[in-house]
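Q: Need a 3D model of the sequence below.
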Amino acid sequence: MTREKELILVVDDSPTNLAILNVVLREVYNVVTATNGPDALNLAASEEPDLIILDIMMPGMDGYEICDRLKANPFTKDIPVMFVTAMDQERQEAKGLAMGAVDYLAKPVSPPIVLARVRNQLELKKQRDFLRRLSSVDGLTGVANRRSFEEDFDKEWRRAARHQAPLTLLLADIDHLRAYNDAYGYLAGDDCLKMVAQAMAKSMMRPGDVIARYGGEEFVGLMPDTDAKGSTVVTDRLLNAVRSLALPHAHSDAAPIVTISIGVASCFPHRDNDRAGLFKLAGDALYAAKTAGRNQAKIIEFKAEKVSA
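A: Now for the predicted structure:
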């Protein structure tokens, strides 16, 4: 999910301190606030901020405990945390940095210092995110790899469950790629994979939609906020994009050109759903598309409350 402005979560039990930091930051960034630990943890998980500015001294759950819980959660552990403190700086900085904080702001805060340090940390985060994205790209096709997809699938599942929104999963195979490799050679087969992958990726029009290589000639796609009916537009685009490549395939019984088969499954995730169940339904739909002659899509909409594997 892309944002026009970076999102910063500010956590402080003092309304005055929250107001000061909000005024300093809001001209440049989007800002959300929390006044206690539980709210901060919930917002961090649901909003996925780019940076958290966290006061140390708060009643109940202090900043150290919040930071510790953030770093223990695999979904929030990579969000950079900056502490705000008026305490003994050297001793508290050492403790906070050991817990995973990236920087400190001293009270009373100085607006130019706040903006400079926030900007520096967000730039560092952009660099880390860029390197992470590089490690998530399939080396042959240039689309996302399986590891990247698994991370996106988990993230979008949790987001859909929170917002009671639909989520659609698709599985796609290149029809008779083995026969293509036998007839035209494996180098041509690799070129075919690259062109099909890029054609599919360009057909996923929205920023949140994902296409990834799952293995061999298999691809997987994810469409947040999309139900079964909405997915037909995307599957038609994918099928036509690959057909438009017009790659000759004399040894396919589906068409004289390279084609794909697609299986699609949609549901409304919630905490008790099983993601593997949705994956199985998409696999069943893909099998149905192949059985029906390939070069087509089959869609399954799961309307019940739970998906069972």
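Q: hey, let's count contacts and neighbours off CA atoms from now on
A: Noted.
Q: Between the two ends of stretch 207-218, how far is it?
A: This stretch, stretch 207-218, spans 22 Å end to end (C-alpha to C-alpha, to the nearest Å).
Q: swap in stretch 263-283?
A: By C-alpha to C-alpha, one end of stretch 263-283 lies 6 Å from the other end.
Q: Next, the structure of the following sequence, for comparison with the previous one:
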Amino acid sequence: MLQYVIYADLNCPFCYAMQEQLHAMDLLEQVDWRLIEHAPDISVFNATPESQAELASEVFTVRSRAPQVQVALPPLRSDSRFAILCVIAAREIDEVKALDLLTNLYRALWIEGKDISSTAVIYDCIVEAGLPGELSIEESHELCLQNWQQQWERGSYNLRIPVLTTDNDERTLLGLPSQEHISAFFGGEQPPGPVGSFDQCHGRDQQTIAFYGHDGVQSIWNVIASVREDYNILLPASIQELRGMLNKPGETPDLILLNSINHWQQMLADTTEIVHQASENHTPVALVGDMLSDADEIKVYETGAADYLVKDRANGILKARIRTLLLLKRSHDLLERAARIDGLTQIYNRREFERSLEVEWLRGQRSKQPLSLIMLDVDHFKDYNDHYGHLTGDGCLQHVATAITESVKRAQDMVCRFGGEEFVVLLPETDQHGAEVLAEKIRKTVEDLAIAHAKSSAAECVTISLGIASLNPAENSSPRDLIQIADEALYKAKNNGRNCVAS
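A: Model (predicted):
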């Protein structure tokens, strides 16, 4: 048995970079590779702007942290399940050639940009590794993947990858470490720095299902049992507790399944109310029970319920129906997020800024408190893009957005991407002095990132220029005035040599 274990996914660039570093250090064969799916539903969401932005950010980080590793941004993050099963099957034939297949698949995706969910691509990688062109995928291989998946999910890794650990979990490296850390780890030493301090990928959070039955949940336990391994399960003790969950931001279940045996009419009435309450969060509500007549099933849909599940159907059918409802919920969430969030930087977009500005302006008119705005721009960003490339430019904007967000501590303050390399920070109940203090903090935080910028006349690293405006909405002015004053102050900062704050 190998002394070291690694949990990794083929479609994670951090895992790919780890594999390349171990390969370069001639350590690959000393590690038991346990491949898992860190985002099993990636094929559903890999084309969304959010997923693409996240992928670009991860590739940028790998290039920054492991510059010796060749990596390119693929068109999509491939589904990895079938490729993983092929690696598991190859291990039974030849361990060394299975590692070659692993390397081939990683490089096909992360260097050549190929789709490793394609059977043609997988076939080419298999043949190149010297393995039989037709690998037989058996049930035992599925069980092996399931076992590794459970080990990773139940480990103390917080659903992060890659994970390099000893076979007894005594020592662990979480994330993408440097070669120095890897050498120390394999040398039996505790690497310097806290565990988990390295760049890493995390699994998609499990969705949550709330089951409630007026007569308890024993009669639908087979339904709960069929999905309890795949989703978080909530069992509210009362209908009031279930309604309370819908009123708690961040704790709302993704799906509500209701059941009743002896209180059918009451359940229909409760369903109508819960559907109305859950609609604000686009949470689907469905009923579970015995086979119904067409007339009774129509009554279920008249409550607004999304579906009716017959509890005694085959587990595969129940799971498929539940998965469809949860995909509907996730799609609504993604659409709502896309309307408010900038796809690249993952902060609020201009549309959401303009909406919030109107709201805060009206609130300021009532409270007679000042409203401040910081408008900032990345210095010489066109030159940065031309010199380093657009992918690196995208990564730069992401790091700047993160630095701004980390500098802004109050919950009511709002960081938005205004357009291109321009950002705004909306500060309710903040006067000119308070805005100046925060603006200088943001400027210094971005400068401290020390992102090299060879084409800047302001500094040797990436910097920003900031303009400040502060008005009292209760006086004779408008939101447009606030934006115009901040914009004029920003140009003043640029004329003053950039990398400074002006008002």
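Q: Now do the helices in the stretch 151-300 of the first structure.
A: In the stretch 151-300 of the first structure, the segments counted as helices under DSSP state H, counting those that start in this stretch are 177-184, 186-203, 228-245, 275-291.
Q: most tightly surrounded among the ones you listed?
A: helix 275-291 (a mean of 20; mean count of other C-alpha atoms under 10 Å).
Q: mean distance, it to its aligned residues in the second structure?
A: Overlaying the second structure shows helix 275-291 of the first structure at a mean distance of 0.9 Å from the equivalent residues (mean C-alpha distance after the TM-score superposition for the first structure).
Q: Check stretch 115-127 of the first structure too.
A: Stretch 115-127 of the first structure sits 4.5 Å off on average (mean C-alpha distance after the TM-score superposition for the first structure).
Q: Trace Glu217 of the first structure over to the second structure, please.
A: In the second structure, Glu217 of the first structure lines up with Glu421, judged by TM-score structural alignment.
Q: swap in Leu281 of the first structure?
A: In the second structure, Leu281 of the first structure lands on Ile485 (TM-score structural alignment).
Q: From Thr402 of the second structure, how far out is Leu490 of the second structure?
A: Distance from Leu490 of the second structure to Thr402 of the second structure, by C-alpha to C-alpha: 20 Å.
Q: Arg243 of the second structure and Glu273 touch, don't they?
A: No: if you go by C-alpha atoms under 8 Å, Arg243 of the second structure and Glu273 don't touch, sitting 9.3 Å apart.
Q: mind listing what the counterpart of Ala160 of the first structure in the second structure touches?
A: With TM-score structural alignment as the criterion, Ala160 of the first structure lines up with Gly364 in the second structure. Contacts for Gly364 of the second structure (C-alpha atoms under 8 Å, 6 or more residues apart in numbering) come out as Pro370, Leu371, Pro428, Glu429, Asn472, Pro473, Ala474.
Q: For the third one, which non-adjacent residue is closest in space?
A: Taking C-alpha to C-alpha, 6 or more residues apart in numbering as the measure, Pro428 of the second structure lies nearest to Leu371, with 4.8 Å between them; neighbours along the chain are not counted.
Q: how many other residues sit next to that neighbour?
A: 26 (other C-alpha atoms under 10 Å).
Q: Now do the contacts for it.
A: Applying C-alpha under 8 Å, 6+ apart, the residues near Leu371 of the second structure are 360-361, 364, 426-431, 470-473.
Q: for Ile451 of the second structure, same thing?
A: Counted by C-alpha under 8 Å, 6+ apart, Ile451 of the second structure has contacts Cys396, Cys461, Val462.
Q: one more time with 6 Å, if that's ok
A: Each residue near Ile451 of the second structure by C-alpha atoms under 6 Å, 6 or more residues apart in numbering is listed here: Cys461, Val462.
Q: And the one 5 residues further on, by the same measure?
A: Shown in contact with Ser456 of the second structure (C-alpha under 6 Å, 6+ apart): His380.
Q: mind checking what it lines up with in the first structure?
A: Counting by TM-score structural alignment, the partner of Ser456 of the second structure is Ser252.
Q: centroid residue for the first structure?
A: Asp152 (3.5 Å; C-alpha atoms, centre = their mean).
Q: what's the spacing between that one and Leu25 of the first structure?
A: From Asp152 of the first structure to Leu25 of the first structure the distance is 29 Å (C-alpha to C-alpha).
Q: ditto for Met205 of the first structure
A: For Met205 of the first structure, the distance to Leu25 of the first structure - C-alpha to C-alpha - is 32 Å.
Q: Who has more neighbours out of the two?
A: Set side by side, Met205 of the first structure and Leu25 show more neighbours around Leu25, with 18 against 12, by other C-alpha under 10 Å.
Q: Please, where are all the strands along the stretch 51-200 of the second structure?
A: 160-161, 163-166, 172-174 (DSSP state E, counting those that start in this stretch).
Q: Repeat that for the stretch 1-150 of the first structure.
A: 7-11, 30-34, 51-55, 81-85, 103-106.
Q: any chance of these in CSV, plus distance to Glu65 of the first structure and mean neighbour count?
A: Formatted as CSV, these follow (distance: least, C-alpha to C-alpha, whole Å; neighbours: other C-alpha atoms under 10 Å):
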stretch, distance to Glu65 of the first structure, mean neighbour count
strand 7-11, 13, 24
strand 30-34, 15, 20
strand 51-55, 11, 25
strand 81-85, 12, 24
strand 103-106, 16, 18
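Q: need the ones you listed in TSV with distance to Ser136 of the first structure, can you?
A: TSV is the format used below for these (distance: least, C-alpha to C-alpha, whole Å):
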stretch	distance to Ser136 of the first structure
strand 7-11	23
strand 30-34	27
strand 51-55	22
strand 81-85	24
strand 103-106	28
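Q: Tell me which of those strands lies nearest to Gln127 of the first structure.
A: strand 51-55 (14.0 Å; C-alpha to C-alpha).
Q: So the match of Leu281 of the first structure versus Cys125 of the second structure, what's the distance?
A: 59 Å.
Q: Could you do Gly393 of the second structure as well?
A: Gly393 of the second structure is 33 Å from Cys125 of the second structure, by C-alpha to C-alpha.
Q: Repeat that for Ile404 of the second structure.
A: Distance from Ile404 of the second structure to Cys125 of the second structure, by C-alpha to C-alpha: 43 Å.
Q: Many thanks, we can stop here.
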